[in-house]
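**Q** got a predicted structure here, sequence first:
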Amino acid sequence: MKWEGNRESDNIEDRRGDDGGGGGFGGGRSIGLGTIVIALVASYFFGISPSTVLSLLSGGPVSQPQSQQAPSRAAPAEDRQTKFVRTVLADTEDVWTQIFRANGQTYAPPKLVLFSGATQTACGTGQTASGPFYCPGDRKVYIDLSFYQLMQQRFHVSGEFAQAYVIAHEVGHHVQNLMGIMDKVDSARSRMSATQANAVSVRLELQADCLAGVWAFHANQARSILEQGDIEGALNAATAIGDDALQKQAQGYVVPDSFTHGTSAQRVRWFKQGISTGEVKSCNTFEVKTL
C-alpha cells in the first residue's frame, strides 16, 4: 500500500501510557475461551463496543454508555505505525468529506484514540484483547496498535492495506452513525427476538464492509494507494473473520442463527461491492433479499 508522504490527520487522541482507568466487562454468564476468540476477532474488523460484543455472546445485558471520558492528550509519537494510522485516518477524512459534500452534507470526522491495555469510553471499558472498535456514544474509534501484531501471529492477517481496512471499517460505522442508520438499527433490534436482532446486525456489519470498500475505491482513484496483492490481502482477511470461519475455529461447528457479522463469503462480497462501485447507494444491505 502506498501511503508515505500523504497528509496525516490531527484527529488523534493518544492515551498510551495511561493506566487504563481499570474496570472490565461485567454481567452475564462467564465467558469461555471460545467466546473470547470470537469476540476478539469480531471487534477487530467490525466496530461496535467490545462490551456489547462480549455481553451479547455471553448472554448478558448490554452495558449502558458511561459519562466518563479521558481528557485529550498530546500529539502521538512519530513512529512508522503511528504515522501510518494518522495517514489512513486522514485519507478517510478526505474521501468522506468529498462524498458528503457531493450530497449537500457536512462530514464530521471521528477522533481516533490510541491506547494500550485498557481505556474508558462512552460505551464502557475498551480492552486490547477486544480489538479496535467504534463507540457511537462518543463518536470515537479506539485502537491498541499492538493488536495488529497479535492478528498477524494468531490469525495470519498481515499487510498494510488489511490494517488500513480495519480503520476504514470502523470509520464506516461512524458514517452509519452520522447517517442515522445505527439509531434505526438499535431501535429495531430492541423489538426483535435474538435471532432477528442478529440478522439485522449482520446487515449493519456487511454495510460497514461495503463502506470500507467505497473508501478504498475513492482513495485509490485520488492517490493511487493500492499495490499488487493489496485487495487480495483484504479479501483473505475478510474470509478469515467471517462468522462461519470463526465459529468453526472456536467450537468446531457453525450456528447460523447466532451470526452477527456475516459469513466469509458475504464479507468478501460486500467489500468487493464497495470497492468496485465506489457508490454508497450500492451498500444498502438492508433492502436486498440475499446477502
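**A** Right, received. Where do you want to start? Because the structure is predicted, anything quoted here is derived from the model rather than measured. Numbering: from 1, shown residues only.
**Q** from here on, contacts and neighbour counts on C-alpha atoms
**A** Fine.
**Q** OK, contacts around residue 198?
**A** Counting by CA atoms under 8 Å, 6 or more residues apart in numbering, residue 198 touches 257, 258, 259, 260.
**Q** my guess is the last one contacts residue 206, does it?
**A** Translated: residue 260. No - the pair residue 260 and residue 206 fails to qualify as a contact (CA atoms under 8 Å) at a distance of 9.7 Å.
**Q** which residue ranges of the stretch 1-150 of the chain form strands?
**A** With strands called from DSSP state E, counting those that start in this stretch, the stretch 1-150 of the chain shows them at 12-14, 111-114, 118-121, 124-127, 133-135, 140-143.
**Q** residue 260 and residue 206: who's more crowded?
**A** residue 206 (28 against 25; other CA atoms under 10 Å).
**Q** could I get the contacting residues of the more buried one?
**A** Contacts of residue 206 (CA under 8 Å, 6+ apart): 261, 262, 266, 267, 270, 271, 285.
**Q** what about the first one, neighbour count?
**A** Going back to what we said before, that points to residue 261. Residues near residue 261, counting by other CA under 10 Å, number 27.
**Q** ok, second structure coming up, stack it against the first:
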Amino acid sequence: MQFLHEMPAHAAWDLRHTMAVDDLLKDYLKTLPAGATMAPPRLFVYQGTAFSRACPNSGIDAPAYCPGDHTIYLETGLGDQVAAKFGDFGALSILAHEYGHAYLFKRKQHPEGKYGELAADTFAGGFARFVEQKGYLDPGDIDEARATFAAVGDYEVYHHDHHGTPAERRQAFEQGYQQGFRLPGDAATPPTTPLPPAQAPGAPPTAEQNPPPPIAPLNNGASPVIPLLGLGMGGLLLILIVVGVINMINQARVDD
C-alpha cells in the first residue's frame, strides 16, 4: 500500500489493519472481471480535510474516492467513530466500500446517485465474503459491517447526495455477502428480496419481520347487485324491442 500521508488513527482502526485490508482488497480485485489487469487505487490516509485538484469537491473531509487521480481519501475521523461504536471490521469495511467505487469507475459501470453507493456497499459485502472464506475474520465481524452500513444510511431521499436508507444499505451489503459481488446490470445476478433488519435475542418481531397480511383490493364502493340489475334490465329491453318488431310486422300484414 502506498501511503501518501500518515496521521495517527485511534480506536480499533489502526494503520496496521488498514494495510492488511488494503492488501486483501488488491487480492479481491483480481478475482473480479478485468480486476487482474486493473491498477489498484492509491490510498491517502489523513485526518481533517484534504484537497486535490483532480477531485471535483474542494475539501474532502470524509472517506471518498476521487476518479481524477484514482485515489481513495481515507479520513480517519469517521472510521474512529465507527470502530469505537461497532468494531474494527465495521470501520475497515468503509475502505472496501471506497474500493468498490474505484472498481466501478474503472470499469465505466458506476451507477449514478444512490445506486452507485449501494453498488459499492454490495462490493464491500462481496469482499467480506471473500475474506471470511479465507478464514481471516473474527466472530461478529460480519455483524459489525452490517451495523455500520445500516448506521450510515439516511432518509434524505430527495437530497442530491442521498446514499440510500439504512435498510437499503444493509440489504446491499448483505446481497454482496450472500451472493458475491456482481457488476450492475449483470444478467447473472439473481433476483433478491429485502432482508429483515437484525433483531435482538428475545425481542418481538418488527413490522418488517412480521408484515401484516396484504390488504384486499378495494371495489370502489360498487355493489355486486348493481351489475345483475343492469343485466336484467338489458334483457327486458331486448324482449320489448323484439315484441315491438313483431307487432310492426303483423300490422304491416293487416294493412296489406
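**A** That came through fine. Predicted, not measured: the structure shown is a model, and the values here were computed from it.
**Q** picking that back up, I'd like the strands of the stretch 1-150 of the first structure as a markdown table, with mean neighbour count and distance to residue 164 of the first structure appended.
**A** Below are these laid out as a markdown table (neighbours: other CA atoms under 10 Å; distance: least, CA to CA, whole Å):
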| stretch | mean neighbour count | distance to residue 164 of the first structure |
| --- | --- | --- |
| strand 12-14 | 21 | 15 |
| strand 111-114 | 22 | 13 |
| strand 118-121 | 24 | 22 |
| strand 124-127 | 26 | 20 |
| strand 133-135 | 28 | 14 |
| strand 140-143 | 25 | 12 |
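**Q** just the ones in helices from the contacts of residue 198 of the first structure, please.
**A** Secondary structure assignment by DSSP state H places none of these in helices.
**Q** now those residues as CSV including distance to residue 122 of the first structure?
**A** Output for the contacts of residue 198 of the first structure, formatted as CSV (distance: CA to CA, whole Å):
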residue, distance to residue 122 of the first structure
257, 29
258, 26
259, 25
260, 22
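**Q** type out the ChimeraX command that picks the buried ones from these.
**A** A single ChimeraX command selects the buried members of those (16 or more other CA atoms under 10 Å):
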select :258,259,260
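**Q** identify, from the contacts of residue 198 of the first structure, the entry nearest to residue 106 of the first structure.
**A** residue 260 (30.4 Å; CA to CA).
**Q** alignment lookup: the closest one to the second structure.
**A** Correspondence of residue 260 of the first structure to the second structure, assessed by TM-score structural alignment: residue 162.
**Q** who's in contact with that match?
**A** Going by CA under 8 Å, 6+ apart, the list of residues near residue 162 of the second structure reads 113, 114, 154, 155, 156.
**Q** and the closest residue to the last one other than its chain neighbours, how far from residue 87 of the second structure?
**A** I take that to be residue 156 of the second structure. In space, and not counting its chain neighbours, residue 156 of the second structure is closest to residue 162: 5.8 Å by CA to CA, 6 or more residues apart in numbering. Plainly put, residue 162 of the second structure is 25 Å away from residue 87 of the second structure if you go by CA to CA, to the nearest Å.
**Q** again, but for residue 240 of the second structure
**A** 85 Å.
**Q** next: residue 169 of the second structure.
**A** Using CA to CA, residue 169 of the second structure is found at 18 Å from residue 87 of the second structure.
**Q** who has more neighbours, the two?
**A** Between residue 169 of the second structure and residue 87, counting by other CA under 10 Å, residue 169 is the more crowded of the two (29 against 23).
**Q** give the contact list for that one.
**A** Residues near residue 169 of the second structure by CA under 8 Å, 6+ apart: 118, 121, 149, 150, 152, 153.
**Q** so what corresponds to residue 12 of the first structure in the second structure?
**A** If you follow residue 12 of the first structure across to the second structure using TM-score structural alignment, you land on residue 3.
**Q** its match touches residue 43, doesn't it?
**A** Yes - taking CA under 8 Å as the definition, residue 3 of the second structure is a contact partner of residue 43 at 5.9 Å.
**Q** corresponding residue for residue 113 of the second structure in the first structure?
**A** Matched to the first structure by TM-score structural alignment, residue 113 of the second structure sits across from residue 201.
**Q** can you count the residues close to that match?
**A** So residue 201 of the first structure, with other CA under 10 Å, has 20 neighbours.
**Q** distance of it relative to residue 102 of the first structure?
**A** For residue 201 of the first structure, the distance to residue 102 of the first structure - CA to CA - is 28 Å.
**Q** just residue 269 of the first structure next, same as before
**A** Counting by CA to CA, the gap from residue 269 of the first structure to residue 102 of the first structure is 26 Å.
**Q** cool, and residue 108 of the first structure?
**A** Distance, residue 108 of the first structure to residue 102 of the first structure, by CA to CA: 14 Å.
**Q** settle it for me: which of these two has more neighbours?
**A** Shown here are residue 108 of the first structure and residue 102; by other CA under 10 Å, residue 108 has more neighbours (14 against 10).
**Q** what's the match for that one in the second structure?
**A** By TM-score structural alignment, residue 108 of the first structure lines up with residue 39.
**Q** what of residue 271 of the first structure?
**A** Checking with TM-score structural alignment, residue 271 of the first structure has residue 173 as its match.
**Q** could you give the number of residues near that match?
**A** Residue 173 of the second structure: 31 neighbours (other CA under 10 Å).
**Q** dump the residue contacts of it.
**A** Residue 173 of the second structure makes contacts with 118, 121, 122, 123, 124, 125, 126, 146, 149, as judged by CA under 8 Å, 6+ apart.
**Q** could you do residue 83 of the second structure as well?
**A** Counted by CA under 8 Å, 6+ apart, residue 83 of the second structure has contacts 11, 12, 13, 89, 90, 91.
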